[in-house]
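Trainee: Take a look and give me a structure for this.
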Amino acid sequence: MKLSQFKFDLPDSLIATTPSDQRDEARLMVLDRNTGAIEHKIFKDVINYFDEKDVMILNNTKVFPARMYGNKEKTGATIEVFLLRELNKELRLWDVLVDPARKIRVGNKLYFGDNDLLVAEVVDNTTSRGRTIRFLFDGTNEEFRRNIEILGETPLPKYIKRKATAEDKERYQTIFAKNEGAVAAPTAGMHFSRELMKRLELKGVEFAEVTLHVGLGTFRAVEVEDLTKHKMDSEQFIIDQPTADMVNNALDEKRKICAVGTTSMRAVESAVSAGKKLKPANDWTSKFIFPPYEFSIANSMITNFHTPESTLLMMISAFGGYESVMNAYEVAVKEKYRFYSYGDAMLII
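Mentor: Next comes the predicted model:
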């Protein structure tokens, strides 16, 4: 398929910049991928579509406060430093993006916080905006992490043109987040409240956790018309044996298996055995899913509404059927559903 086939008109007014008042009260569109039929619900109604021993696959990655602001030595110029991933815990080496990049060269020092709570030195150029920095810090790992928490901001996507707030620190995160490492949230999971999780649990729905540390590549634009030529950024994912066992049991019993979010779907589709079962893994994936594609594990999914020409829209079109999904998006725009990270949800069954 071609990039231009995933274009649609999305008014700026439908891009959500704040979360819904309550996690589980965002709107929910339900799409039947066999018939194309559409229902309009509230997210907490999702419980009505699952039964005892059905499995929901949740991404338990945790977003860390990756956006920091420091000052360059001598000039005092303010520099945004976006922490991408830790390369070496002992040496405190990090892969980062800097802005404005033209001002930052190897050897420069950056100072963060009052009384220079943290100091970093630029040790390498990686891309036009990418740098490797080394934090010059002698304390413990716990003290270092505490300082990152103090200095860092919730890494809201750039299209949200406002400062992150205390509310964002809680809401731009799932309630089941535990394994720190993401710089963007697995947003479909943010609709689950504790009350809804408890109700699902009482109904007998099982939760299988995977970890996929979401990177900035989730927002990267596709710049080639021929989708076979697009390369995805690599992201780390972990699937343990208990999760594989739970999902495989559900497969054997022909239960409903729901991937909560494109990140959960990407993780499980990156760990399929020759026998079309889920296998444990601790690896990196650069898997790009677009139509046509045969899915092996999940037979339903929950996702947010995505932007035109995004890799996320391409994945759900592969799962829900290109024509059905593009028609559903036309309906979503007409019905004024909210799009993107803080937007409304879709259940594809």
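Trainee: From here on, just use CA atoms for contacts and neighbour counts.
Mentor: OK.
Trainee: Packing partners of the helix or strand containing residue 124?
Mentor: Assigning secondary structure by DSSP states H and E places residue 124 in strand 118-125. The helices and strands touching strand 118-125, judged by 3 or more Cα pairs under 8 Å, 6 or more residues apart in numbering; DSSP states H and E, are strand 109-112, strand 130-135.
Trainee: Could you list the residues in contact with that strand?
Mentor: With contact meaning Cα atoms under 8 Å, 6 or more residues apart in numbering, strand 118-125 is reached by 104-112, 131-137, 147.
Trainee: again, 10 Å this time
Mentor: 70-73, 92-97, 101, 104-113, 130-137, 144, 147-148, 151 (Cα atoms under 10 Å, 6 or more residues apart in numbering).
Trainee: about what we covered before: save the helices and strands packed on strand 118-125 as JSON lines, and put in mean neighbour count and distance to residue 183 too.
Mentor: Output for the helices and strands packed on strand 118-125, formatted as JSON lines (neighbours: other Cα atoms under 10 Å; distance: least, Cα to Cα, whole Å):
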{"stretch": "strand 109-112", "mean neighbour count": "22", "distance to residue 183": "19"}
{"stretch": "strand 130-135", "mean neighbour count": "22", "distance to residue 183": "15"}
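Trainee: Mind putting those strands into JSON lines with distance to residue 305?
Mentor: JSON lines is the format used below for the helices and strands packed on strand 118-125 (distance: least, Cα to Cα, whole Å):
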{"stretch": "strand 109-112", "distance to residue 305": "36"}
{"stretch": "strand 130-135", "distance to residue 305": "30"}
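Trainee: nearest to residue 41, of those?
Mentor: strand 130-135 (42.9 Å; Cα to Cα).
Trainee: for that closest one, packing partners?
Mentor: Packing contacts for strand 130-135, counted by 3 or more Cα pairs under 10 Å, 6 or more residues apart in numbering; DSSP states H and E, involve strand 78-88, strand 93-99, strand 109-112, strand 118-125.
Trainee: Any idea which of those gets closest to residue 188?
Mentor: When those are ranked by distance to residue 188, counting by Cα to Cα, first place goes to strand 78-88 at 21.5 Å.
Trainee: distance between that closest one and the chain's centre?
Mentor: Strand 78-88 has its average C-alpha position 18 Å from the chain's average C-alpha position, going by Cα atoms, centre = their mean, to the nearest Å.
Trainee: ditto for stretch 63-76
Mentor: That offset, for stretch 63-76, works out to 24 Å (Cα atoms, centre = their mean).
Trainee: how about that stretch: buried residues?
Mentor: Residues 63, 64, 65, 66, 67, 68, 69, 70, 71, 72 are the ones in stretch 63-76 that count as buried (16 or more other Cα atoms under 10 Å).
Trainee: Give the full set of residues in contact with the first one.
Mentor: Residue 63 sits next to 154-155, 169, 172-174, 177-186, 213-215 when contact means Cα under 10 Å, 6+ apart.
Trainee: Could you also give me the structure for this next sequence, so I can compare it with the first?
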Amino acid sequence: MRVDLFDFDLPADRIALRPASPRDSARMLVVRPDGLADRTMLDLADALRPGDCLVFNDTRVIPAQLEGRRGDAKIGATLHKREGPRDWRAFIRNAKRLRDGDSVDFGAGVSAIASDRGEDGSWRLSFDGDEPVELLLERAGRMPLPPYLAGKRPTDARDAEDYQTMFARKAGAVAAPTASLHFTPRLMERLAAAGIGHETLTLHVGAGTFLPVKADDTDDHRMHAEWGRIDAATAERLNAVKARGGRLIAAGTTSLRLLESAARADGTIAPFEGDTAIFITPGYRFRAIDGLVTNFHLPKSTLFMLVSALMGLETMQAVYAHAIAAQYRFYSYGDGSLLLPA
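Mentor: Prediction:
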């Protein structure tokens, strides 16, 4: 499909620079085949059914943004995918000043050797020393806010907490599964009281999720691979939900993409561990999920293409026109929506 079909006019002031406080006070647009309803995230239990199950991503964002020097040249690095115990694939700023085998000093006793430049312009960074890379990043790195936020204000101490979900357990993501930022213990108690369950899986979100679609046609765009895992016990419980007539509601596009990657032809979930580069556009047949909680995405983004595949492009164009007119807040720190297809 032509990428320009997924374009729309988004006023710059609709991009939220901070999350709602408290988090569960964010607005929520409920989208069903019979229409739209303006609610808040605290109303989520009323919009779902007893026996439904929300599926969250328990990845934890690491401080994957690094600033360093190679000699007198400033080098910026955004880690996006782990390739080994000490190796990360990274997008590099000022890459023209970097050569294979160069050492980059990121300060605080942290350095890495650059090698193996990829076709996408990324480099492998192999971190020096014996300390776990996670400890090195805690010293020298900062939270990797999406470009549309980082371009409007600097990252600060608040982001270290604001950009983690309550489910964050397994370190490895360089972007938050932002739909889950709306969830709080209070909201989870309401959901449990309403008979709505939840499960977690792991997808380490990569910086490739921020990359613009530069191709003119969706067939020519290539997604970056991300590592995910659904263990056998979790897959069994998810299948039991569906066998009882419950619905699987993905809490975020990251959970949705991993569930769909693990789905068998009959819609059941298989255990999964490995990379996925699934790219969902209109025409895709969903096998695993029955609904989606998600934020409002940017024009021509792969995520707007995904929600258009779920609900239909014309429907989502009307949904976003309503959201913009009704002053919903967009993007990572913005408001949420509940999408329930026919």
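Trainee: still on that earlier bit, among the contacts of residue 63 of the first structure, which ones are in helices?
Mentor: Counting by DSSP state H, the members of those that fall within helices are residue 169.
Trainee: Generate a PyMOL selection restricted to the buried subset of the contacts of residue 63 of the first structure.
Mentor: Isolation of the buried members of those (16+ other Cα under 10 Å) is achieved in PyMOL through the command below:
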select buried, resi 154+155+169+172+173+174+177+179+181+182+183+184+185+186+213+214+215
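Trainee: what sits against the most centrally placed residue in the first structure?
Mentor: Central residue of the first structure (Cα atoms, centre = their mean): residue 186, 3.2 Å from the mean position. Applying Cα under 10 Å, 6+ apart, one finds that residue 186 of the first structure lies in contact with 58-63, 172-174, 177, 212-214, 218, 260-264, 303-304, 341.
Trainee: With respect to burial, which of the helices and strands packed on strand 130-135 of the first structure scores highest?
Mentor: Between these, the one whose residues have the most neighbours on average, counting mean count of other Cα atoms under 10 Å, is strand 109-112 (a mean of 22).
Trainee: Report the distance from that strand to the chain centre.
Mentor: 29 Å.
Trainee: Tell me the counterpart of residue 154 of the first structure in the second structure.
Mentor: Per TM-score structural alignment, the equivalent position to residue 154 of the first structure in the second structure is residue 143.
Trainee: Residue 239 of the second structure: neighbouring residues, count only.
Mentor: 18 (other Cα atoms under 10 Å).
Trainee: Okay, it and residue 322 of the second structure: tell me how far apart.
Mentor: Relative to residue 322 of the second structure, residue 239 of the second structure is positioned 35 Å away (Cα to Cα, to the nearest Å).
Trainee: Over in the second structure, find the residue span stretch 303-316 of the first structure aligns onto.
Mentor: Using TM-score structural alignment, stretch 303-316 of the first structure corresponds to residues 294-307 of the second structure.
Trainee: how long is the matching stretch end to end?
Mentor: Between the opening and closing residues of stretch 294-307 of the second structure there is a gap of 9 Å (Cα to Cα).
Trainee: distance of residue 246 of the first structure from residue 207 of the first structure?
Mentor: Here the distance between residue 246 of the first structure and residue 207 of the first structure works out to 9 Å (Cα to Cα).
Trainee: So which of the contacts of residue 63 of the first structure sit within strands?
Mentor: Of the positions in the contacts of residue 63 of the first structure, 179, 180, 181, 182 sit in strands, assigned by DSSP state E.
Trainee: can you list those in a markdown table and add distance to residue 326 of the first structure?
Mentor: As requested, these are exported to a markdown table (distance: Cα to Cα, whole Å):
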| residue | distance to residue 326 of the first structure |
| --- | --- |
| 179 | 34 |
| 180 | 34 |
| 181 | 33 |
| 182 | 29 |
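Trainee: Quickly name whichever of these is closest to residue 241 of the first structure.
Mentor: Using Cα to Cα, those come closest to residue 241 of the first structure at residue 179, 16.7 Å.
Trainee: what do we get in the second structure for the closest one?
Mentor: The criterion is TM-score structural alignment: under it, residue 179 of the first structure has residue 170 as its aligned partner in the second structure.
Trainee: for residue 48 of the first structure, same thing?
Mentor: With TM-score structural alignment as the criterion, residue 48 of the first structure matches residue 46.
Trainee: Pull the contacting residues for the closest residue to that match other than its chain neighbours.
Mentor: The spatially closest residue to residue 46 of the second structure, leaving aside those adjacent along the chain, is residue 194, at 8.0 Å (Cα to Cα, 6 or more residues apart in numbering). Taking Cα under 10 Å, 6+ apart as the contact definition, residue 194 of the second structure lies against 45, 46, 48, 49, 50, 51, 52, 188.
Trainee: redo that, cut-off 8 Å
Mentor: The neighbours of residue 194 of the second structure, taking Cα under 8 Å, 6+ apart as the test, are 45, 46, 49, 50.
Trainee: got a list of what the nearest residue to residue 165 of the first structure once chain neighbours are set aside touches?
Mentor: Leaving aside its chain neighbours, residue 165 of the first structure sits nearest to residue 154 (7.9 Å; criterion: Cα to Cα, 6+ apart). Contacts were defined as Cα under 8 Å, 6+ apart; by that measure residue 154 of the first structure touches 63, 64, 65, 66, 67, 164, 165, 168, 169, 172.
Trainee: related to what we said a few turns ago, wasn't the match of residue 48 of the first structure part of a strand?
Mentor: No: residue assignment for residue 46 of the second structure, taken from DSSP: H, G, I helix; E, B strand; the rest coil, gives helix, which places it outside any strand.
Trainee: Out of the contacts of residue 194 of the second structure, which comes closest to residue 304 of the second structure?
Mentor: Within these, distances to residue 304 of the second structure taken as Cα to Cα reach their minimum at residue 45, with 24.8 Å.
Trainee: Please name every helix or strand in contact with the helix or strand harbouring residue 39 of the second structure.
Mentor: Assignment of secondary structure by DSSP H and E places residue 39 of the second structure within strand 35-40. Under the contact definition 3+ Cα pairs under 8 Å, 6+ apart, strand 35-40 of the second structure sits against strand 27-32.
Trainee: Measure how the strand it packs on sits relative to strand 35-40, angle-wise.
Mentor: Following axes from the mean of the first three to the mean of the last three Cα atoms, to 10 degrees, one obtains 160 degrees for the angle between strand 27-32 of the second structure and strand 35-40.
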